[in-house]
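Just to be clear, the model below is a prediction. Sequence and coordinates:
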Amino acid sequence: MTTMIGKSIRRWWAVFTLPTFLAFIIGFLAPFILGVYLSFTKFTTITSAKWVGGRNYQRAVQDPVFWHALWYTTLFTIVTTIVINVIAFAIAYMFTKALKGATVFRTVFFMPNLIGGIILGYVWQLLLNGVLSHWGVTLTYSATYGFWGMVILLCWQQIGYMMVIYIAGMQALPSDVMEAAAVDGASGRQTLFNVTIPLMMPSITVCSFLTVTNGFKLFDQNLALTNGAPSKMSEMLALNIYNTFYGRPGFEGVGQAKAVIFFIIVAVIALLQNKLTTRKEVQA
């Protein structure tokens, strides 16, 4: 028998659903389809677009700077994903235990996530260049310095956010399972690796997905911290696409083709990562 709430939903669902659906079409789906179309054209404005087929994609994959940016971004994402999740999990595990002032420390760790990426980039540029100046170098002296500078920046910004997700997951762990492990005489290490981590796989899946996508999409911090120097050696994918689109007249279509390739790469990697971690979650 249909309830009053069910009748109301059937009657008024369009009022609540259609605005969101229209916003999704206007704000995401339509620009995405248009962007894919423009990647097959030569254009400076949408109205001047002329079909060139796969030429833009050919020029994109023949760009050695693009491949360097892809390798550089992939390495960066692997490092930051591991570091952020390991440290965030460790801090969350510590804060869920009896620790004086844990609430204050949680707030302090989360605060960097509230600061914009451009501001963080310039702040850390000053800090890191101040340290490196003792050795007579700067972040732009070598791509290696820029790489580790961005790793430090993103980890400092993201660890607090992932920590909050892990804390929420740990607080939702079934107490009876944890008590059973203690009764069976499991050590703290055994409980962590054989009980806590398997039960935390849903949170690990979410945090891994976020850190992987954030690593690949990094733009504003890269722009502020190194701007690709020296000689585009510290340029990541998002910045490479931006510089191709806006910095090279006549290459707008190539930049758009790189953006489509970038989307496919991130989507495939994110889906694979999500599938792998979800599989472990089901097994757990």
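Great, that's in hand. Residues are numbered from 1 along each chain as shown.

Please count neighbours and contacts with C-alpha atoms only from this point.
OK.

so where do the strands sit in the protein?
In the chain, the strands defined using DSSP state E lie at 41-42, 50-51.

Which residues does stretch 255-267 contact?
Residues from elsewhere that reach stretch 255-267 (Cα atoms under 8 Å, 6 or more residues apart in numbering): 35-36, 38-40, 56-57, 60, 213, 216, 237, 241-242, 244-245.

neighbours of the nearest residue to Val164 once chain neighbours are set aside, just the number please.
Spatial nearest neighbour of Val164, excluding adjacent residues (Cα to Cα, 6 or more residues apart in numbering): Ala92 at 7.2 Å. Number of residues near Ala92 (other Cα atoms under 10 Å) recorded here: 25.

so how far is Asn274 from Lys280?
For Lys280, the distance to Asn274 equals 10 Å [Cα to Cα, to the nearest Å].

Same question for Glu179.
30 Å.

which one of these two has more residues nearby?
Counted by other Cα under 10 Å, Glu179 and Asn274 do not tie: Asn274 has more neighbours, with 16 against 12.

another one to put next to it:
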Amino acid sequence: MITMAGKAVRKWWALFVLPTFAAFIIGFVVPFIMGIYLSFTKFSTVTNSRWVGLRNYRGVFSDPEFVNALWRTIAFAIITTIIVNVFGFAIAYFLTKSIRGSSLFRSVFFMPNLIGGIILGYIWLLLINGVLAKWGRSITFSGTYGFWGIVILVSWQQIGYMMIIYIAGLQSLPGDVLEAAAVDGASKTQTLFKVTLPLMMPSITVCTFLTVTNGFKLFDQNLALTNGAPGNTSELLALNIYRTFYGRIGFEGVGQAKAVVFFLIVGAIVLIQNRLTTSKEVAA
């Protein structure tokens, strides 16, 4: 039996969907298609573009700074994904136990995620430089310092957010399965690795997806903490694209081509990662 509300929804659904659909087309689809087109042109504005074919893409892969930033970003994404998920899950696992003040600890660990990336970058710039000053150095002394400074910053910021997702997953685990494992004589370690982790794969899929994508598209923390210094040796991919597009006159097309390549790389990696973790979900 169809209710009056159901009849109204069937009759007027297009009226409610249209504004959101139009905003999606105007705000995402059209700029995306125009961006792909502009990557094959030489332009300074969208009205004076001139077709140059694949020349911009040849400029992408002949730019050693782009290639270096790409490998640096891949390494950064791998390292932060491991650190954030391992520590996020560990903290969530302990905070779901009967620990006094666990709600307070959850709030404290989540708070860094509420602070903007630019502000965090400047805060950690002062903190890290304060520590390195003891040895007469700063975070811009070498690209290695800058790279690991960004790793520390991003890990500190994101662990609390992933912790919340893992806590939700741990609290939704079927209690009868965990009780059955205890009755069968499984130790806490065996229960964790043989029961809890396989059942947590949906949460692990979400968290790895978020950390991988966040690692690749990181921009504001990189800009505020090191701005690529020294000599762009701590520059990640998003900052390299930004600097190419806005910092080099006549290279707007190359910057746009880099953005398209960036999209394809991230899309491919995320699809592979999702396929791998989802297959573990099914197996579990």
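That came through, no problem. This one's a predicted model, so the numbers in the text were calculated from it and none came from an experiment.

could you flag which of the contacts of stretch 255-267 of the first structure are buried?
The neighbour count (16 or more other Cα atoms under 10 Å) marks 35-36, 38-40, 56-57, 60, 213, 216, 237, 241-242, 244-245 as buried among the contacts of stretch 255-267 of the first structure.

from those residues, which single one is nearest Trp135 of the first structure?
Relative to Trp135 of the first structure, the closest of these is Leu237; by Cα to Cα it sits at 29.4 Å.

and the closest one, what does it touch?
66, 69-70, 73, 216-217, 262.

So which of these is the closest to Leu223 of the first structure?
Among the contacts of Leu237 of the first structure, Lys217 lies closest to Leu223 of the first structure (Cα to Cα), at 12.1 Å.

OK, contacts around the closest one?
Shown in contact with Lys217 of the first structure (Cα under 8 Å, 6+ apart): 237-238.

What is the equivalent residue in the second structure for it?
Lys217 of the first structure maps onto Lys217 in the second structure, with residues paired by TM-score structural alignment.

Can you give me the neighbour number for the residue nearest to Ser138 of the second structure when sequence neighbours are not counted?
What sits nearest to Ser138 of the second structure in space, not counting adjacent residues and going by Cα to Cα, 6+ apart, is Asn129, at 5.0 Å. As a burial measure, the neighbour count of Asn129 of the second structure was computed by other Cα under 10 Å and equals 16.

Quick check: Gln157 of the first structure touching Val108?
No. With contacts defined as Cα atoms under 8 Å, Gln157 of the first structure does not count as touching Val108, sitting 11.3 Å away.

Name the residue in those two with the higher neighbour count.
Set side by side, Gln157 of the first structure and Val108 show unequal neighbour counts under other Cα under 10 Å, the larger going to Gln157 at 22 against 11.

Can you show me the helices along the stretch 151-284 of the first structure?
Defined through DSSP state H, counting those that start in this stretch, the helices belonging to the stretch 151-284 of the first structure, from first to last, are 175-183, 188-191, 197-199, 201-217, 220-225, 237-247, 252-283.

what's the residue closest to the geometric middle of the first structure?
To find the centre residue of the first structure, average its C-alpha atoms and take the closest one (Cα atoms, centre = their mean): that gives Asn214, at 1.2 Å.
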